[in-house]
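1. Prediction below, plus the sequence it came from.
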Amino acid sequence: MRTGSALALPSTWTTPGIPPIVARRAELRALRAALDAAIGGDGRAVFVTGEPGGGKSRLLVAIGLEAHARGATVLTGTCIEELGRPLEPFDTAIQQLLRLPVAPGGSADAVAALESAFGPSGDARAIGREQLYDAVVDAVRDAAARNPLVVVLDDLHWAGADAVRLLERLAIGIADAPVLVVAASRSAPPDRSAALVGAVGRVARLAHVSRIALAPFTHDELIEYLGERAGLPPDRAAGPARALRTITGGNPFLVGEAWPRLLAAMETGEPAFEMPETSADLLRPRIAMLDGDALAVLQVAAVSGHTVDPAELLATVEAPREVALRALDDIVRAGLLERHADDSGYAFPHAIARQAVLDLVPPSEAMRLHARIAETLEARFPSAPRLVQRLAHHYDAARALGYGDLAVTYLIRAAESADRRLAHQQSAALLERASAVTSRSDEADRLRARAARSWGLAADFARARALHELNLESADPRTRVRAAIGFEDASWRPGLIGVRAAELLGAALAGIDADVRDPLYIEALASRGRALAFTGDVDGGAADGDLAIRLARAIGDERTLASTLRARIAQPDRIGELRERLDQAEELARLATGVDEDWAGAAGMAGAHTAYVLGDAEHLAAAERRLAESSLRWSAYWRYWHACAGFGRAFSEARFELAAARLAELEAIEADFRSDASSAVSATQTFMLRRETGRLGPALRLLTGDESPAANWAPGLMALYVEAGMLDAARRVLHWLLEHDAPARHVSTDWPGRLALMAEAALGCRDVDAARAIRPLMAEFAGCNLLLGFFVAPFGPADRYLGELDAFTGDADPGAHFVAAIELAERIGASLHLAYSLAASAEWSRATGDRATASKLTARARRLAGERMTRLLAILDAAPEAVESVDAAPEASDDLGDGPLTHRETEVLRLVADGLSNREIARRLVISEHTAANHVRSILMKTGMPNRTSAARYARERGLV
């Protein structure tokens, strides 16, 4: 940042004649407390909401002036109702930030990023959206390290979605820095911003974030108001206060307009003053005071915007300069415009005042004024602030007068400006607007396609698909093919089944020649292949995809080859094809170098998935790096998948706190990741994490055992039953899954996870028939890791499950599988998978009488488990060998279900006889419910009792209770 002195406050904050703030004592106290905390080094973010005229801006000015007086640096920004610059209100605030001196140790990279994005060129595309947002947070923190910083942002209800995301990031990032962020917005329709409400709702859960909702003035506050403004003592103010409350509803702006007239009426004995139907009507008497020239000047000012540059205004109005200047004086005296303290311009006292004037301008006259303002700006003010955006707005408003082409030109330029600052949603909306204005159908097609790409970058795939569908009606067959490709891409990304996409691609391809040297034809083949694969037609998808790659290689076009590889590696594949797919992901990554496309993200995503399944640690690390780079460069889409990979890696390594942090990150990104495909990703990840850390209790307590597998995700329901010890219910769902199995399911991305959960259920229920049915299905994955979705649920080596199934059924020697599972888990550094594989191998060694090996394997598993792997520790504790060591019971048998009861089993049997459930036993003995269920199962098998009632009778007959 450049060196400089303290920043000047906005001239509108010190406009002469503005009365002091009245009432709002509680709100001011809250803001002062936040300011005190920020100056003390504890960051705060405060969101102020209220109806129009509720006093939000006055409150912001009050705290901003106080912060400045106390020596804090104050940054300001506001949004405008019309088309603003990209990332407003941060545009102005960051320009101010760049004028501050660099703090010692400040981030030069952050400064460079901001200067690139907000400097003369305004181009952040080489930086990436996430890095840009991080740079804003870093620069704010760096500046605050030199001097406490207050960021005051007004009219956030008009902020674009991209700016709202940046605000959310900033509010989170200043928690431990001497920074106060105060942001105001309207809370009532039609201005209420859904994007802002969502963002504030997400961050409001943080301890350093608070909200202030401004209510209308109360009766007591109105008495205080009249005392300050009219000098009325409380006893004389009570009556007028009641009247003001009745006629204004306590709205501060309306109170300010109404009280002089009300008091005048009361003093002269005139009929009771009645509130006009609208706030505009309340201001009409002021407007009526103006003569024709002043009214004309005021109307030009209102159409121009909330703030008015005098040079622009004088150049636009048709009256002579002297007349216009006198008119401005009359307007200021009427209180309809306020002069800035530094005489740099004028502003309406409130948006309500400007709207009152606009309401009086006939539509035809408004169009004429928009055209005149645009022509004047374009011809005479090439350096005017927000010039491109203002010309786009004014020419668009005047398009019925023949300015449509100019409107399209400037809307496109405004969209390009937004694109350079990575404000993808604003860019998309502007391009859509331009497509609706242009009279040329081919240009409309191109603009819709560009808008769809921007919506895709914003991860709003539903909006992207809608635009592509419009282009499917184009008269140009090649445009229809591009639209079908775009529709498929916007369907695959959020995980929609590809039936409609495949149909659209087939119809579009029929409209062009099957030219094997045509890049468009080749890309459409690849796209159709991916769509077919996501309908379940894996063979058809592979055929199209492989053909497209061969054709792309034949024509030697790298961009076409990259497109075909990107589509092909996203298809679900059989195990035998994974190495080829990993090679293709690596090839795509090489083609992505230096290219302005998100190919590296696609390569990273496919590469990470495939490398984990294959147990290729080197390629897995490289793929994760590509995902990390793409998550910084591109939209929330890639940040989401990077966080998914991070969850999977942390979970596999038993770093459960980090996995929980990644899960929280995923849930936060989902609000930004505008997918319209329903998903149980977060719920499944939560289940996996809670299962390993022993925190499934709340979910298990909701189970009845009668839940329908058809109405729920059956594998998850079955897994919950197993953890709850509800084995009959688990067996019921397991057999339902086996009965409803079909080959088409075996190529879905959730099949490996389904298979793992079914194997766990078969083993937990001691169901030999189910285990034998599952075993050949599991064998396909020998030598690989099982992964549900994209790191939704990593289950680790399939060989561990194969070994356990073989050990249970006795149909084969499981030893080699356990060795393979341990080696695979070690190869990728997955300590959780390794610990489970060691425990499973130990159980088999113990069952075969190799107690020494079992002891060594168990000890190693325990060392890995530490205190983190709660579920695994419970399993180890329930093993006969573990019970012997803990209870010192030499009479205990090595084999589950054989021999006398151990000390712990006797203790559990007494509690069963007392009528306690597994959950109650677990709570009493401070063990997991899963462990309690294992003990009960062992007791029944050792005693030969068929159920808990018989076991309780057995205990009483032997004097154990």
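-> Thanks, I have the structure now.
2. going forward, measure contacts and count neighbours with C-alpha atoms only.
-> Will do.
3. which residues in the stretch 301-450 of the chain form helices?
-> Secondary structure of the stretch 301-450 of the chain (DSSP state H, counting those that start in this stretch): helices at 310-316, 321-333, 351-358, 363-380, 387-397, 404-420, 424-437, 441-457.
4. Same list, those, but as JSON lines with distance to Gly796 and mean neighbour count please.
-> JSON lines is the format used below for the helices of the stretch 301-450 of the chain (distance: least, C-alpha to C-alpha, whole Å; neighbours: other C-alpha atoms under 10 Å):
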{"stretch": "helix 310-316", "distance to Gly796": "69", "mean neighbour count": "18"}
{"stretch": "helix 321-333", "distance to Gly796": "74", "mean neighbour count": "17"}
{"stretch": "helix 351-358", "distance to Gly796": "60", "mean neighbour count": "19"}
{"stretch": "helix 363-380", "distance to Gly796": "64", "mean neighbour count": "18"}
{"stretch": "helix 387-397", "distance to Gly796": "54", "mean neighbour count": "24"}
{"stretch": "helix 404-420", "distance to Gly796": "42", "mean neighbour count": "23"}
{"stretch": "helix 424-437", "distance to Gly796": "39", "mean neighbour count": "24"}
{"stretch": "helix 441-457", "distance to Gly796": "33", "mean neighbour count": "23"}
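5. Out of these, which gets nearest to Asp515?
-> Proximity to Asp515, assessed across the helices of the stretch 301-450 of the chain by C-alpha to C-alpha, is greatest for helix 441-457 (23.1 Å).
6. Could you tell me which other helices and strands the closest one packs against?
-> Using 3 or more C-alpha pairs under 8 Å, 6 or more residues apart in numbering; DSSP states H and E as the contact criterion, the secondary-structure elements in contact with helix 441-457 are helix 424-437, helix 461-471, helix 477-492.
7. ok, structure two:
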Amino acid sequence: MEWPAIPLPRRFQVARRSRLVGRRHELAELEGIWSRVEDGDGQVVLLGGEPGAGKTRLAVEVAGALHDHGVPVLIAAAGKDAGVPYQPVVELLDHLFEHAPCCATERGEVCPLLAGAPYDLGRISGRAARHHAPEVTRTSGDARRDLFDALAMLLRRLAEEQPLAVVLDDLQWATQPTVALLKHVAGSTVDSRLLLMATFRTTAPDRSPELSEHLADLHRLDGVHRLDLGGLDTAAIADFVSEHAGISASAARQPASILRDRTGGNPFYLREMWTDVQRHGGVESLRDGRSVPASIADTIAVRLAGVGPEVLEIVQLAAVLGDSFDIATLVTASEVGGTRSVEAVDSAVSAGLLEAVDDPPARYGFVHSLTRQVVLDRLPAARLQPLHAQAAHALDRGPETSPDLYPRLAHHYLCAHPLGYREQAYRYACLAARQAAHSLAFEDAAGWFERAAALPETAADEVADSLFGAAQNYLRASEFARARDIYDRLTEMPDPLTRLRAAMGFEDTNWRPGPIDARAAELLATAIADCGLPEDDVRHVRATASLARALAFAGQHDRAESLGSRAMAMARRTDDRATVMHTLRTGLWHDLLPGGVDRQLDRVRELTALAREAVDHESLAEAAHFGALASYLAGRPVELEGYIRQERAAAASGRQPFMDYTATCMMQSRAFRRGEFDEAERLADAALQIGEFDAESTDGPHSVQLFMIRRETGRLDAVRPLVTGQEQFAGRWLPGLLALYTELGLTDGMRRTLRTLLARDVESYVADARFPIELAFLADAAADLADAEAMDTLLPFLTAYAGGNIATGQFVAVFGSADRYLARFAEAGGDHGAADRLFASALAMDRRMGSAVHIAETLARHAVVLHRRGDDPARAARLAAEARSHAEPIRQLRVLRWLDAISVGATPDGLTGRELDVLRLLAAGLSNREIGAQLFISANTAANHVRSILLKTGATNRTQAARYATDHDLV
């Protein structure tokens, strides 16, 4: 398909009129980046710098140069003031659909590119309809994901025939949903001939923590480049002065040096300063410091003071309208009449304050956003509020108002509400919120609802409705802490039904994760009692189910199961599917031990069926999470893999960060179990980045994940010189410190920490999501120390997992079979027969789960036990050899060190542990090549080991060596 040229928007064409000064290095780097795009390797360029650094000018230069060479370029800018959701993306699409040929033309039609899209882009771009977009039939069931996928698909298809460039200016003003969409497109087009460039400010107050987080996420993708623009150097400024003053390069050096000192090389400051210099006599005036204002703001202020009061009023109104505005709206909002308003705009253009952004001029904009900011900063509230009211009146068309104007009207009325516009401000803020939610911009929606609720003299029911809207949208955006805070406020409202709804909302955010306490249960119990609803009322049933989950989360499992079962029975009597689903979801928290697996899986299967029927991705993800946990605890690997697939699919469709987090933790634990330690660490880091919505709940799990990996790979040695065993306990997670002491063999520290931990009421900690981790760490330490009292205390809790596996609720850590720990307890207590049986049971479980890490550990632990007993050295040697065969390929140094310790001196002839392994395989009749394959070494290395064995044992050939192995009970 041959694409016709799509013109650059007028405002960006205007920006190219002046010659670009400097930036040779940046342009050279961008040329190299474009070469990769042409080779089919998608690239992302993040162009940062302070205000006025020339980011837009450089981006426009690149866009214009590509456009001149026939490359399709889509370019738009985010606006500082409130706009429609995904505003710059809408601007891009509008421009594309407006100028691309429709299906009636012979070439370049857009219609085929929209075919099969999972989302009708006409819902966000009114100009898409001219291309007769086909009906959407293939969707994921999640509109936000479908929108993101549809845009990515369109851009990929555009780039199939020839490279494509997309430029987003002023990313610092884009809303969170817009940046999320950008991240999705970047991640989905890495193998397309697409250049995605975005400019953003790097200085406060425009640089936000949210933007920094999103940029960090983008940096993890391949093909992402960060270019930060500094000031122009003196040579570049001299070039500018030479051109504009008409003097030689050598004559321009001195004034260029002065301008460099006074502007810092900032291109916008330079331009403004130069305008001022020209008004005061040209280059010579630079020698007179009085002719150059001390700050650029003063420069702009002086220019504003020189335009006259009527022109100034129009410029102030224009600043309230936005970075750009259409002349018709300005005239309508103005109080001086159409002709005088237009004349004032012309005067502002002549003064270098405004410029036309289309031709013929119908829209105008400020020459730079800093100019507009200076105008707004100098406006007192008494003047600013009436201007917002004028702007709102000009845009408000009552029932015929376009939804695209809701955000702008909400912004203006909110700013003007002290003048008597509270009702309009509330109405349009709620309309803007609903439009944002409809467009899947959940964070924007929550913000509008919060602003509506904050309006003074708003009725209590309106405040409550708005706050519920804000909390629900923060929940959909996985901003759990913010949602929780709003629900907490709502629990203090006077209406009991409002308090009940708020208490349920608070509980629903509290487990995603949240603090482990009884507050959610207390709020729900009080709210249910205050409402006095009949038992068959679905609100009462759902609240009761929520209370049951809150009790389970607070550790009251028996009461939670009883109350949850009662709620489930009541829900089934109502025959309301949504209520049944709610009670099933909350019921999944009641029993997280192997004994409750069958009941858990029954609930999971029922919830999965109902969720699929309702296309409820969140319920599908939750069912998959608990189904996977139950399957792992019970040792059912086939079901576990099925639920992992379900979780990943639900997370991909649901597009909620917490769902992505749990799915990633599942994948991380699977990689760990398989001994894929590099992949496990990569996924742990990915989970941390996804899970930054709650630092208290993600930093700890990430630390545990890294500890588990480094423990197995021997990387804890790096901290050995830093740890004494006498560390202070304050501010430390003691189970983790105990595990570190255990691995480093610091017995004094182990005893001190174990004693401190067991002095508490262990039963009270069972509800903590980290308890399975603590139990495994405590059990290891107690067994290593052969501490009978500690083992007696821990045995009942460990026995609850007998016959199953140990794991945390979100798969942050997995420990394999609990019977391995029970075997160590039995051995320490002198019951060797029970220990052997439990080790065999543990090994069978670990093999069934296909967990290389845990198979090696169980074999090695048993081998160590048998070696210490000394009554069956042949069996100990066989187990050790098999353990080594699992541990060596994955470089599980923790296990290999245990094996090395029991292999030294294992034979009277000083055979090493490795030589014993080779000897056993040699005795079994394997060739050097086969031995190498078994032990993951080369055939030459195996041959070297055989020669050493013959030398040490005095055997003259392989047959005699095999007889030696038999005689010494090594096989």
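-> Yep, that arrived. Every value quoted in this text rests on a predicted model; they were computed, and no experiment measured them.
8. now what about stretch 224-233 of structure 1, what contacts it?
-> By C-alpha atoms under 8 Å, 6 or more residues apart in numbering, the residues outside stretch 224-233 of structure 1 that reach it are Val22, Ala23, Pro234, Ala237, Ala241.
9. Assign the first one to one of the three secondary structure states.
-> The three-state label for Val22 of structure 1, taken from DSSP: H, G, I helix; E, B strand; the rest coil, comes out as coil.
10. Okay, the nearest residue to it once chain neighbours are set aside and His468 of structure 1: tell me how far apart.
-> The shortest distance from Val22 of structure 1 to any non-neighbouring residue, by C-alpha to C-alpha, 6 or more residues apart in numbering, is to Tyr225 (5.9 Å). Using C-alpha to C-alpha, to the nearest Å, Tyr225 of structure 1 is found at 57 Å from His468 of structure 1.
11. what do you get for Leu430 of structure 1?
-> Applying C-alpha to C-alpha, one obtains 16 Å for the distance of Leu430 of structure 1 from His468 of structure 1.
12. thinking again about what came up before, export the helices of the stretch 301-450 of structure 1 as JSON lines, with columns for distance to Asp537 of structure 1.
-> Shown next, in JSON lines, are the helices of the stretch 301-450 of structure 1 (distance: least, C-alpha to C-alpha, whole Å):
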{"stretch": "helix 310-316", "distance to Asp537 of structure 1": "64"}
{"stretch": "helix 321-333", "distance to Asp537 of structure 1": "72"}
{"stretch": "helix 351-358", "distance to Asp537 of structure 1": "58"}
{"stretch": "helix 363-380", "distance to Asp537 of structure 1": "56"}
{"stretch": "helix 387-397", "distance to Asp537 of structure 1": "48"}
{"stretch": "helix 404-420", "distance to Asp537 of structure 1": "38"}
{"stretch": "helix 424-437", "distance to Asp537 of structure 1": "34"}
{"stretch": "helix 441-457", "distance to Asp537 of structure 1": "26"}
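13. Which one, of these, ends up nearest to Arg205 of structure 1?
-> With C-alpha to C-alpha as the measure, helix 424-437 is the member of the helices of the stretch 301-450 of structure 1 nearest Arg205 of structure 1 (26.2 Å).
14. Can you spell out which helices and strands pack onto the closest one?
-> With 3+ C-alpha pairs under 8 Å, 6+ apart as the test, helix 424-437 of structure 1 has helix 161-173, helix 404-420, helix 441-457 packed against it.
15. and if we set it to 10 Å?
-> Taking 3 or more C-alpha pairs under 10 Å, 6 or more residues apart in numbering; DSSP states H and E as contact, the helices and strands that helix 424-437 of structure 1 lies on are helix 161-173, helix 387-397, helix 404-420, helix 441-457, helix 461-471.
16. what range in structure 2 matches the third one?
-> Aligned by TM-score structural alignment, helix 404-420 of structure 1 falls on residues 422-438 of structure 2.
17. once aligned to structure 1, how far is the matching stretch on average?
-> Taken over the aligned residues, the distance from stretch 422-438 of structure 2 to structure 1 averages 2.3 Å (mean C-alpha distance after the TM-score superposition for structure 1).
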